[in-house]
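Peer 1: how does the following fold in three dimensions:
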Amino acid sequence: MYFMENLLLQNIAKHVTLTPDEEKTVLNAFASDRFKAKTIVIKPGDEAHFTYFVLKGILRSYTIDDNGNAHILSFATPGWWVADMYSYLTGKPAILYVDVMEDCEVLILQKCDSERLFKEVPKLERFFRILTENNLIANQQRVLDKMSLSAEERYEKFLAKYSDIVNCLPQKYIASFIGVTPEFFSKMKANLLRRK
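Peer 2: Below you'll find the predicted structure:
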């Protein structure tokens, strides 16, 4: 339990400082859960008015196009947050999938509980605003990278961002994240290795 509390409070402390009483209020707002690998925790159409804070394991968020191809938006590892932000912020049904790639433990914050926390611990509103802004910047950069960087450059950025889990991920997921087919990704990696 201490590790779980500590990881969440460390994450919050990157942006705001809470008093011991505020920390207790925050911790009491979260539920915890564990999921086995391959569990789909959110799917399109779900009422996904909550966000997960990852304590252990790896989750991914993605969409599936009309041809059945998955397009990965993000991976979430310990200390990261993951949600279907569309559903979370609008109250409408989810449009993304979130699934478990490696057995995980998460903390869950319901939207209604976050709204209550904003009143009881106003610093939390600042914390989540900063997270939302950082997410917006990261998503914008990803769109720009897709338009202006080569697949190799996007792969290098992926390696820098996800260096701690790159060896845990199937190659097809990395290919999906950087926006190429698995076949293209295999050839690209072979070329990179030959050049080294």
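Peer 1: C-alpha only now, for contacts and for neighbours.
Peer 2: Noted.
Peer 1: any idea how far the longest helix seen in the chain is from the chain center?
Peer 2: The single longest helix within the chain, with elements called by DSSP state H, is helix 123-148. Relative to the centre of its chain, helix 123-148 is centred 12 Å away, using CA atoms, centre = their mean, to the nearest Å.
Peer 1: what's the next secondary structure element after it?
Peer 2: helix 151-161 (DSSP states H and E).
Peer 1: going by neighbour count, list what's buried in that next one.
Peer 2: 151, 154-155, 157 (16 or more other CA atoms under 10 Å).
Peer 1: and whichever strand or helix holds D33, what does it pack onto?
Peer 2: Using DSSP H and E, D33 falls within strand 31-35. With contacts taken as 3 or more CA pairs under 8 Å, 6 or more residues apart in numbering; DSSP states H and E, strand 31-35 sits against strand 97-110.
Peer 1: in the strand it packs on, what counts as buried?
Peer 2: Those would be 97-102, 104-110, for strand 97-110 by 16+ other CA under 10 Å.
Peer 1: with stretch 75-87 instead?
Peer 2: Quick answer for stretch 75-87 (16+ other CA under 10 Å): 75-85, 87.
Peer 1: one more, for comparison:
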Amino acid sequence: MYSQINNNISRYVSFSEEELITFNSFMEYKKVPKKTIMLHEGEMCNFEAFVVKGCVRKYYIDANGFEVILQFAIENAWVSDISFSIYETKPSQVYIETLEDCEFLMFTPESKEELFAKAPRFERAFRILMQRNLAVTQNRLFHTISQTATEKYLEFLELYPTIPQRVPQHYIASYLGISPEFLSKVRARIAKN
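Peer 2: Next up is the predicted model:
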């Protein structure tokens, strides 16, 4: 059950078998059904979740009442609202919802701090994970501003080849910052070429 997360965390730092056993002892395994909102706007986020199986979306509702998708998290990805609830201790501004039946390995902020106290090398691994996440977020922001809709969609397909078969097209349009109708035109243009 822990091989996925152990491989994920060991990409950045090498750990002994004993350290990985300690790491695993701090995680809670959880099955969450499809269409479950795990976090509502205004709540405090009290988890960091590693996706063992399934697909999750993180989104907010803009001033016009439209859902804006910030992240899709599938197998081997992490999902949380670390920017507000965990590190800023402010109520979340986002929703986190399962799009498929999901399985997670989860930490609370408290259990993660206990892990760091007991096995300090994990703090380095999580720092690297955070840096990588920041780089991905900055790259996405840059591309959102500088790329055409076609370029954004092609890059999305390259980064997330399985997502189009797993989520409705209007979710992908929301993630790309375009209307579903415009996404249909982009897809038709690509298919034609």
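Peer 1: need the TM-score from the superposition.
Peer 2: TM-score of the superposed chains, computed with TM-score structural alignment, normalised by the length of structure 2, equals 0.96; 192 aligned residues with a CA RMSD of 1.0 Å.
Peer 1: on that earlier part again, could the buried residues of helix 151-161 of structure 1 go into TSV alongside distance to F35 of structure 1?
Peer 2: Listed next are the buried residues of helix 151-161 of structure 1 as TSV, based on distance: CA to CA, whole Å:
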residue	distance to F35 of structure 1
A151	33
R154	31
Y155	29
K157	29
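Peer 1: which one of those residues is nearest to V121 of structure 1?
Peer 2: Closest approach between those and V121 of structure 1, by CA to CA: K157, at 36.0 Å.
Peer 1: can you name the two of the buried residues of stretch 75-87 of structure 1 that sit furthest apart?
Peer 2: Farthest apart among these - using CA to CA - are P78 and S87, which lie 22.5 Å from each other.
Peer 1: measure E113 of structure 2 to A119 of structure 2 for me?
Peer 2: Relative to A119 of structure 2, E113 of structure 2 is positioned 10 Å away (CA to CA, to the nearest Å).
Peer 1: same question for I190 of structure 2.
Peer 2: In terms of CA to CA, I190 of structure 2 sits 50 Å off from A119 of structure 2.
Peer 1: between these two, which one's more packed in?
Peer 2: A119 (16 against 12; other CA atoms under 10 Å).
Peer 1: which stretch of helix or strand covers the spatially closest residue to the more buried one that is not a sequence neighbour?
Peer 2: Distances taken as CA to CA, 6 or more residues apart in numbering place E19 nearest to A119 of structure 2, at 6.7 Å, with adjacent residues excluded. Using DSSP H and E, E19 of structure 2 falls within helix 17-25.
Peer 1: equivalent analysis for A175 of structure 1, please.
Peer 2: helix 171-178.
Peer 1: corresponding residues in structure 2 for that helix?
Peer 2: Taking TM-score structural alignment as the measure, structure 2 aligns residues 169-176 with helix 171-178 of structure 1.
Peer 1: and stretch 133-142 of structure 1, by the same measure?
Peer 2: The aligned range for stretch 133-142 of structure 1 is 131-140, by TM-score structural alignment.
Peer 1: ok, and for the matching stretch, which residues are buried?
Peer 2: R140.
Peer 1: check the mean deviation of it from structure 1.
Peer 2: For stretch 131-140 of structure 2, the mean deviation from structure 1 after alignment is 0.8 Å (mean CA distance after the TM-score superposition for structure 1).
Peer 1: re the thing from before, flag every buried residue along the match of helix 171-178 of structure 1.
Peer 2: Those buried within stretch 169-176 of structure 2 under the rule 16+ other CA under 10 Å are 169, 171-176.
Peer 1: got CSV for those, with distance to K90 of structure 2 too?
Peer 2: Below are these laid out as CSV (distance: CA to CA, whole Å):
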residue, distance to K90 of structure 2
Q169, 32
Y171, 27
I172, 28
A173, 29
S174, 25
Y175, 24
L176, 27
